[in-house]
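A.B. asks: have a look at this prediction, sequence included:
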Amino acid sequence: MFRTIKNDLPASIVVFFVALPLCLGIALASGAPLFSGLIAGIIGGIVVGSLSGSKIGVSGPAAGLAAIVLTAIGTLGGYQNFLVAVVLGGIIQLIFGVLKAGIIGYYFPSSVIKGMLTGIGIIIILKQIPHFFGYDAGPDGKDGFFQTSSENTFSSLLHITDNIILGSLIIGIVSLAILILWDKVLSKKAKIFQLIQGPLVAVIVGIIFFSLTQSHSTLSISQSHLVNVPVPEDASSFLAQFNFPNFGVITNPDVWVIAFTIALVASLETLLCVEATDKLDPHKNVTPTNRELLAQGTGNIISGLIGGLPITQVIVRSSANIQSGGVSKSSTIIHGILLLISVVLIPTLLNMIPLSVLAAILFVVGYKLAKPKLFKQMYDLGWKQSVPFTITVLGIVFIDLLWGIGLGLAVGVVVILLKSYQNSHFLHIEDKSNGKHKIKMTLAEEVTFFNKGAILKELDSLPRDTYLELNLIKTRYLDNDIIEILEDFAIKAKERNIDINLVSKRGVVENPPSFVQFFKERPKSSLGLN
């Protein structure tokens, strides 16, 4: 831990400033108490960070669950009833981990993962533009295209020019200049500028600017454009912010349905984030996914027991951690400790941070996720990579995160099916021999029902008076659906004067009377099939 502290401490401070408004914004978007978002952030940092096998992933409340939480609280009749579902959801995640369901995360195409990162980067920038100008139309945690204010991501941008807060805009521009100068120039000049991160300097400058301009008629920034952390008056009022689950509703079927929904969505979002952060990690560490599910389940149980929102690993905070130089889980844990200390000791100071400063920090994070050159790289890889990538990006920007991933994955599956259709076999056509066309059909190593259409089409298109050599020497798996196609073709072949030579590792069989019987009598292993 101490060996990497020079990297992890500055990164944890950046992650803290990114996480703070997101925890509050997601709680607001979820219709939950603001303090519940902070609880989830603290538990995600300290508990999940300690148990997780990820070195750079950061966990906390997730925007992707906000709509589910909002609906669930109403369905179950109160926040304390909803907390029961959070606890049960955590237990279900533990079961997922024990059953080793984490392997699902490895089956998401790279193009979809890159599209997810890019889409989130674009969303971060678009959602922070209003805050940068001082027009705070919606909470920070809302990542969907449509907003609760009957506006959408783009329509809200049209109102910015009518609602500019000059003080917010000035300090936003100054903060962005500091961040760019720090990243491109100062960090390369001296080690002190690597230890003290630009975002921390931007936040300090923002607090000073707010303090100096409070009484200024033009440059002052109102409380609605600042961070808004609950400020308890004493210890008892602080403890009163905690909520506890009402286990009296545990027999309600709706509680179990919502618990399973939370477990499923939170697990999928976590696994996607794990895959994405591992790709961003410059050290290319591989996160054990089953351990991650166990860590997330434990975190959700504890979060639900003390009044917190559901937790997942989250890409915005994780990418901010990576981009700020975090190299071990210490960064994640320290960011959770900073959240805890801040809400206990300095909530008043935090409430002096302009939202436009945090927007400038998130601009940089978003740009690094969605660099323009990535679009060209994906285009150069061909349509099989660029189409799922583009669909994922558009789905995230114009609908929401889960829809974007779902659409991208669906297109990715179609691409796989097309590729499988094309690569099930290849033909070699020779000149006529003894009055017959000689055609050699060699099947691929793995031939499944996905290949039915291509093989059936090829067999049906064979001309009469053909000599067909069907080569299975390299085929390791042959689906029963394909065997049935060959069985039907053997009957048609006699009618069309087509001779069939079946070539396998056991030798050559001429015009087998029954393919079904052939494979039944000879174990697949004896034919070179597994």
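C.D. replies: Structure's in. What do you need?
A.B. asks: CA atoms for contacts and neighbours, from now on please.
C.D. replies: Will do.
A.B. asks: what about the helices in the stretch 151-300 of the chain?
C.D. replies: Taking DSSP state H, counting those that start in this stretch as the criterion, the stretch 151-300 of the chain contains helices spanning 155-158, 166-184, 192-195, 198-212, 235-239, 253-280, 289-305.
A.B. asks: most tightly surrounded among the ones you listed?
C.D. replies: The highest average neighbour count among these, using mean count of other Cα atoms under 10 Å, belongs to helix 289-305 at a mean of 27.
A.B. asks: next structured bit after that helix?
C.D. replies: Remark: after helix 289-305, the chain's next helix or strand is strand 311-314, criterion DSSP states H and E.
A.B. asks: one step back: quick one: which of the helices of the stretch 151-300 of the chain is nearest Val387?
C.D. replies: helix 253-280 (18.5 Å; Cα to Cα).
A.B. asks: take the one below as the second:
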Amino acid sequence: MTKSVFSHLSNDLPAGLVVFLVALPLCLGIALASGAPLFSGIIAGVIGGIVIGSLSGSHTSVSGPAAGLTVIVLNAITELGAFNIFLLAVVLAGIIQIVLGVLKAGVIGYYFPTSVIKGMLAGIGIILIIKQIPYAFGVNETKDLDKYIPFVNDLDAVMALKNLGNQLDVGAIIISAVSIGILVLWDQPIIKKARFSKVIPGPLVVVLLGIGINKFFKFVIPSLYLNVEDKVILPRISSVGEFSSLFMMPDFSQILNADVWLAAVTIGIIASLETLLSLEAADKIDPLKRISPPNRELLAQGTGNIINGLIGGLPVTAVIVRSSANVTAGSRTKLSAIFHGFLLFASVIFIPGLLNLIPLACLAAVLIMVGYKLAKVSLFRTQAKLGWDQFLPFIITILGIVLFDLLIGIGLGMGVAMVFILLRNFQNSYLLEESKEEQGDTVRIVLSEEVSFLNKGALIKALDDIPDGKHVIIDGSNSKVIDYDVLEVIENFKTNAATKNIEVDTIKIRSVKVGGLH
């Protein structure tokens, strides 16, 4: 890591703390939903932060165990019959990801339209809110938690939320309401401008205040006190031997088992796809509009998953929930992701007793606010104003994710987006040509007659290859249609050009507003 990584410590360390507070319940919850040991979720979070964070080329993306893999992992563990056999599949999945990175398959992420990516963000935000509502109401595993929290995006489980009134805990509701109030307050301009808000993130205030309120309940209003089942539960480690016993090795004797390979291929491909989509989404909410190298990300993810499989961790992907929390908290470099990994590791070693005091309602409030920022009403308005070709894939993606699952939602959204592309192509034939002319210090990029999101990858590469200090002219004079995704790429390039001392001029290319996802 170069000096530049350490040049934003005042931004990155508080952001890493926020991501840690977001990641901790997710690591535990996803492990629980996957039918895996709880500690395997922590291992995955640590590796996702420290190892993948160090190897990744992304400044904003954060990796860890993902809700999108929950069903796949649960089915694989069940079918393979033992967790250590499943770990072998995780190792092989990591190797597959490294092969994909070497083959430069990461460009597939460029061919997903912006409307679908934004729909994925909003859909995940809505699902995140739905998952956290039971915790906010004080419903836990002793009160039929699995009935109310749809880790699998199942419509019946979503509809079951209406039954929460039969199980709610007033103490948890009070803590949740106060926590959300604090987080809303921390987002107000008057608080954001204050110096203390840069040092003391809102989620930290929420956690400390939640612990305090629950202690107050214990001594003053015992009927509202939240017991151990309503709080974080981490293993206490009292010796080196006890610590080492929490790790598990894969069963290499099953290397020729066809079911292991099937699980490995499934995890490798789906984890790679989710990573590439999350990477693209994280770049969109990066205020500096930096573009992350997808092939390097696949290599980093593959390395992380190999290590996870060797020591007993769940498979990981780049995760937009953590990444969004990272950007929202003010992160500037990948040091925040690495720092959150060290915090996860240190927390289970040194302060499990303190962490076990945190009410789950506090963590639910943090995640509900993250979900809200991913699915703001203003995002729906913006997409609607862009027209049906942007709004319909966006809304279909959301509905597919909420009613079915992540991959089905993305597939439906892609299908609708492709229909609009084909209709446009039918109405207006075009040649897929781009020319780049260099005259001295000037680079001219002439766009073709119609430029769709399918051309986004080629344009990104062309812009990325431009040397520092050039004068760039992007000419759309010949273009009848320039897709919104391409306009967004051009706007992001213009935003980031100053860092490379590049002057950018455009001809007959309208400006668009980008980056308003959070």
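C.D. replies: Structure received. What you are looking at is a predicted structure, and each value in this text was computed from that prediction instead of being measured.
A.B. asks: list the contacts for the corresponding residue of structure 2 for Val343 of structure 1?
C.D. replies: Mapped onto structure 2 by TM-score structural alignment, Val343 of structure 1 lines up with Val348. For Val348 of structure 2, the contact set (Cα atoms under 8 Å, 6 or more residues apart in numbering) comprises Leu234, Pro235, Arg236, Ile237.
A.B. asks: report how many residues lie close to the second one.
C.D. replies: It stands for Pro235 of structure 2. 14 (other Cα atoms under 10 Å).
A.B. asks: again with Thr251 of structure 1
C.D. replies: 9.
A.B. asks: from Ile95 of structure 2, how far off is Thr317 of structure 2?
C.D. replies: Thr317 of structure 2 sits 14 Å away from Ile95 of structure 2, taking Cα to Cα, to the nearest Å as the criterion.
A.B. asks: neighbour-wise, which of these two wins?
C.D. replies: Counted by other Cα under 10 Å, Thr317 of structure 2 and Ile95 do not tie: Thr317 has more neighbours, with 33 against 21.
A.B. asks: the more buried one reaches Glu274, doesn't it?
C.D. replies: Yes: between Thr317 of structure 2 and Glu274 there is a contact under Cα atoms under 8 Å: 6.7 Å.
A.B. asks: show me the contacts for the residue nearest the centre of structure 2.
C.D. replies: What sits nearest the mean C-alpha location of structure 2, by Cα atoms, centre = their mean, is Ile320, with 1.3 Å. For Ile320 of structure 2, the contacting residues are Ser61, Val62, Leu121, Ser278, Leu279, Ala281, Ala282, by Cα under 8 Å, 6+ apart.
A.B. asks: counterpart of it in structure 1?
C.D. replies: Using TM-score structural alignment, Ile320 of structure 2 pairs with Ile315 in structure 1.
A.B. asks: check Lys104 of structure 2 too.
C.D. replies: Alignment note: Lys104 of structure 2 maps to Lys100 in structure 1; criterion TM-score structural alignment.
A.B. asks: go on, Ile211 of structure 2?
C.D. replies: Correspondence of Ile211 of structure 2 to structure 1, assessed by TM-score structural alignment: Ile207.
A.B. asks: and that match, how close does it get to Gly60 of structure 1?
C.D. replies: Taking Cα to Cα, one finds Ile207 of structure 1 at 25 Å from Gly60 of structure 1.
A.B. asks: next one: Ile302 of structure 1
C.D. replies: In terms of Cα to Cα, Ile302 of structure 1 sits 13 Å off from Gly60 of structure 1.
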